[in-house]
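In: Based on what follows, work out the 3D shape:
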Amino acid sequence: MLKELKAFLFKGNVLDLAVAVIVGAAFSAIVTSLVKDIITPIIGMIIGTPDFSGIKIGSIMVGNFINAVVNFLIVGTILFFIVQAANRVMAAGKKEEEPEAPAGPTQEELLTEIRDLLAKK
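Out: Modelled structure (predicted):
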């Protein structure tokens, strides 16, 4: 049973998942700080105080929910741009490494080959 547990815990995909969770948590702190410490104050300078926590409908406080939605949209937008930039960097690296595919036969060569095959029959 201990051998099975060891085999499970040290499989590549389990270790990869553990590393991804840890890196994701650290990256989450970076993005949260970016939103709270940089983006939100900039938005505050442009449109005024970006705090909606005082908004209520009747006796229902909806301001915190609005704050959460706005933060989600900001974080989602930032992550979108980060992922796009990372994809561009990765694509640029792959383009340099991939050799060109050999050119196939031209249309004339294919037609000539078909003609020759039909002539043999």
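In: Please make it C-alpha for all contacts and neighbour counts, starting now.
Out: Will do.
In: so where do the helices sit in the chain?
Out: Remark: helices of the chain, listed N- to C-terminal, are 2-9, 12-33, 40-47, 63-97, 107-120; assignment by DSSP state H.
In: this one as well, want them side by side:
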Amino acid sequence: MGMISEFKEFIARGNVVDLAVGVVIGAAFGKIVTALVDGIVMPVIGYLSGGVSVSDWKYVLKPSQLDAAGKEVAAEVAVKYGMFLQTAIDFVLIAFVIFIVLKGYNKLRKPADAAPAATPEDVLLLREIRDSLKK
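Out: Below is the predicted model of the structure:
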């Protein structure tokens, strides 16, 4: 079997195509939630925290040094935890929305409860025998 025919067989499997569709939809969905976080959630958090953008939050280890003319001689050294926090909030919101969507999807997909299975004939016969022995 040649490499091209193996590749065709690999691509033709439903799992690969489903995975590709899932990745593309997931990437687009991620962009939507990122826009929600960047455009709505983070400005509210920034407003509540005094008007500072969350992505600008940082802990300065060493401030920048300026010369007499006001030019920066050495850049500041800072831990930018705000960017991490914004990305973490983005991730949590994406995971939550995906959870809600999948929960609704699974509820729609779940088959209706099947009627209880009919009692087997041998059990019915044994019940009749039991009842007749009681009399």
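In: so what number do they get for TM-score?
Out: Superposed pair, TM-score by TM-score structural alignment, normalised by the length of structure 1: 0.68. Supporting alignment: 107 aligned residues with a CA RMSD of 2.9 Å.
In: quick one: what's aligned to residue 78 of structure 2 in structure 1?
Out: Using TM-score structural alignment, the equivalent of residue 78 of structure 2 in structure 1 is residue 61.
In: Check the gap between its match and residue 53 of structure 1 for me.
Out: Distance, residue 61 of structure 1 to residue 53 of structure 1, using CA to CA, to the nearest Å: 8 Å.
In: And residue 41 of structure 1, by the same measure?
Out: Residue 41 of structure 1 is 16 Å from residue 53 of structure 1, where distance means CA to CA.
In: The equivalent of residue 26 of structure 1 over in structure 2: neighbour count?
Out: Alignment of residue 26 of structure 1 against structure 2 is given by TM-score structural alignment, with residue 28 as its counterpart. Each residue near residue 28 of structure 2 was counted by other CA atoms under 10 Å, and the total is 12.
In: again, but for residue 86 of structure 2
Out: Counted by other CA under 10 Å, the residues lying close to residue 86 of structure 2 total 21.
In: so residue 45 of structure 2 touches residue 39, yeah?
Out: No: between residue 45 of structure 2 and residue 39 there is no contact, the gap being 11.0 Å when judged by CA atoms under 8 Å.
In: who's more crowded, these two?
Out: The residue with more neighbours, out of residue 45 of structure 2 and residue 39, is residue 45; 14 against 11, by other CA under 10 Å.
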